[in-house]
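> Quick check, what structure comes out for this input:
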Amino acid sequence: MDERRNRMDDARFDEEIAAEVLPLNRDLTLPENEKPRTGREEEAHIHERKQDYAGIGKVTGIAAVILAALSLFILPVFFGGAAVVLGFIARRLGARSLGNWAIGLGAVSIIISLIFAPFF
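Next up is the predicted model:
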């Protein structure tokens, strides 16, 4: 057990552990240009990030609605499922109405195809 503990404490032990969450220096301190944020600074940062994702959410929502409309005519289960998934992603990124429409149309397309599949 002591041998393993010494290996874990060794500075040469290189293991990737969530480096993408917070960039830390080798000694596990914040970089010089990064300082801890106060409550208001954190709210402002979150608002800026939401503004950055607004355009991405709109594009994702439009793509989801296009897939949902396409699913009404071609491969309803495949395109409808993709539209539902992209719709949820679009809602998460801020395009709530486009996401809701994509989810609704995709689900309706899947349900209609499952109802009429036995007849064809």
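> okay, CA-based contacts and neighbour counts for the rest of this
Noted.
> which residues in this protein form helices?
Secondary structure of the chain (DSSP state H): helices located at 2-9, 39-71, 76-92, 96-116.
> Flag every buried residue along the second one.
This means helix 39-71. 57-58, 60-65, 67-71 (16 or more other Cα atoms under 10 Å).
> Likewise for the third one?
Neighbour-count burial for helix 76-92, with 16+ other Cα under 10 Å as criterion, is recorded at 76-77, 79-91.
> So which of these is the closest to Trp101?
Gly87 (7.6 Å; Cα to Cα).
> distance of the closest residue to that closest one other than its chain neighbours from Met8?
Sequence neighbours aside, Gly99 is the residue nearest to Gly87 in space, at 4.0 Å (criterion: Cα to Cα, 6 or more residues apart in numbering). Distance from Gly99 to Met8, counting by Cα to Cα, to the nearest Å: 47 Å.
> to compare against the first, here's another:
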Amino acid sequence: MARFTTGPIFNPAVAGVRNTQTLTVLIDNQNASQSSSVLIEGYFLNGTRTLYVQELVQLAPNQVVRRNYFAAFEGYEFVFNTSGPAADNIEISAWGKNAAGELVTAHRVVAEELVEDELLSL
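Next up is the predicted model:
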């Protein structure tokens, strides 16, 4: 089991509108024969860390899953807990999108940028 985090993402309002309105999470099980699962936890950050998303996603071999979450907060963070036989073959990325559905480059986190939280993986 591994635990990854986007880390806190700052999303201030500009002229009353936050750049990122939704967050798209892509999960790819790159194992050809084994399944895995990912527990997705989303937190909004407003002086406290408040859980607002908690979803368990089951992935079959070679399956790719997309999930969209509301993210128009001052700050947010997503945590991903992988488990199952193919846990080491899971790739996760998170993509902030504006109201028009366009990518917000500053709010994208690709697999290599996710932080593995070794203390929380115990």
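> TM-score for this pair?
The TM-score (TM-score structural alignment, normalised by the length of structure 1) is 0.21; 46 aligned residues with a Cα RMSD of 5.0 Å.
> Who has more neighbours out of Gly99 and Met8 of structure 1?
Neighbours per residue (other Cα atoms under 10 Å) separate Gly99 of structure 1 from Met8, with Gly99 holding more: 30 against 13.
> Contact partners for that one?
By Cα atoms under 8 Å, 6 or more residues apart in numbering, the contact list for Gly99 of structure 1 reads Gly61, Ala64, Val65, Leu86, Gly87, Phe88, Ile89, Ala90, Arg91.
> so what's the last one up against?
Read that as Arg91 of structure 1. Here Arg91 of structure 1 is in contact with Gly57, Gly61, Ser97, Leu98, Gly99, Asn100 (Cα under 8 Å, 6+ apart).
> Closest one of the contacts of Gly99 of structure 1 to Glu3 of structure 1?
Distances from Glu3 of structure 1 to these, taken as Cα to Cα, are shortest for Ile89 (47.0 Å).
> My guess is the closest one contacts Thr60. True?
Yes: counting by Cα atoms under 8 Å, Thr60 is a contact partner of Ile89 of structure 1 at 7.4 Å.
> Run a quick neighbour tally on the spatially closest residue to Leu39 of structure 2 that is not a sequence neighbour.
Once flanking residues are discounted, Leu39 of structure 2 sits nearest to Leu56: 4.4 Å by Cα to Cα, 6+ apart. Counted with other Cα under 10 Å, the neighbours of Leu56 of structure 2 add up to 13.
> can you tell me the helix or strand for Leu56 of structure 2?
For Leu56 of structure 2, the host element (DSSP states H and E) is strand 49-59.
> repeat for Ser37 of structure 2
Per DSSP H and E, the secondary structure element for Ser37 of structure 2 is strand 36-45.
> re the thing from before, could you list every residue that touches the residue nearest to Leu39 of structure 2?
Contacts of Leu56 of structure 2 (Cα under 8 Å, 6+ apart): Ser37, Val38, Leu39, Ile40.
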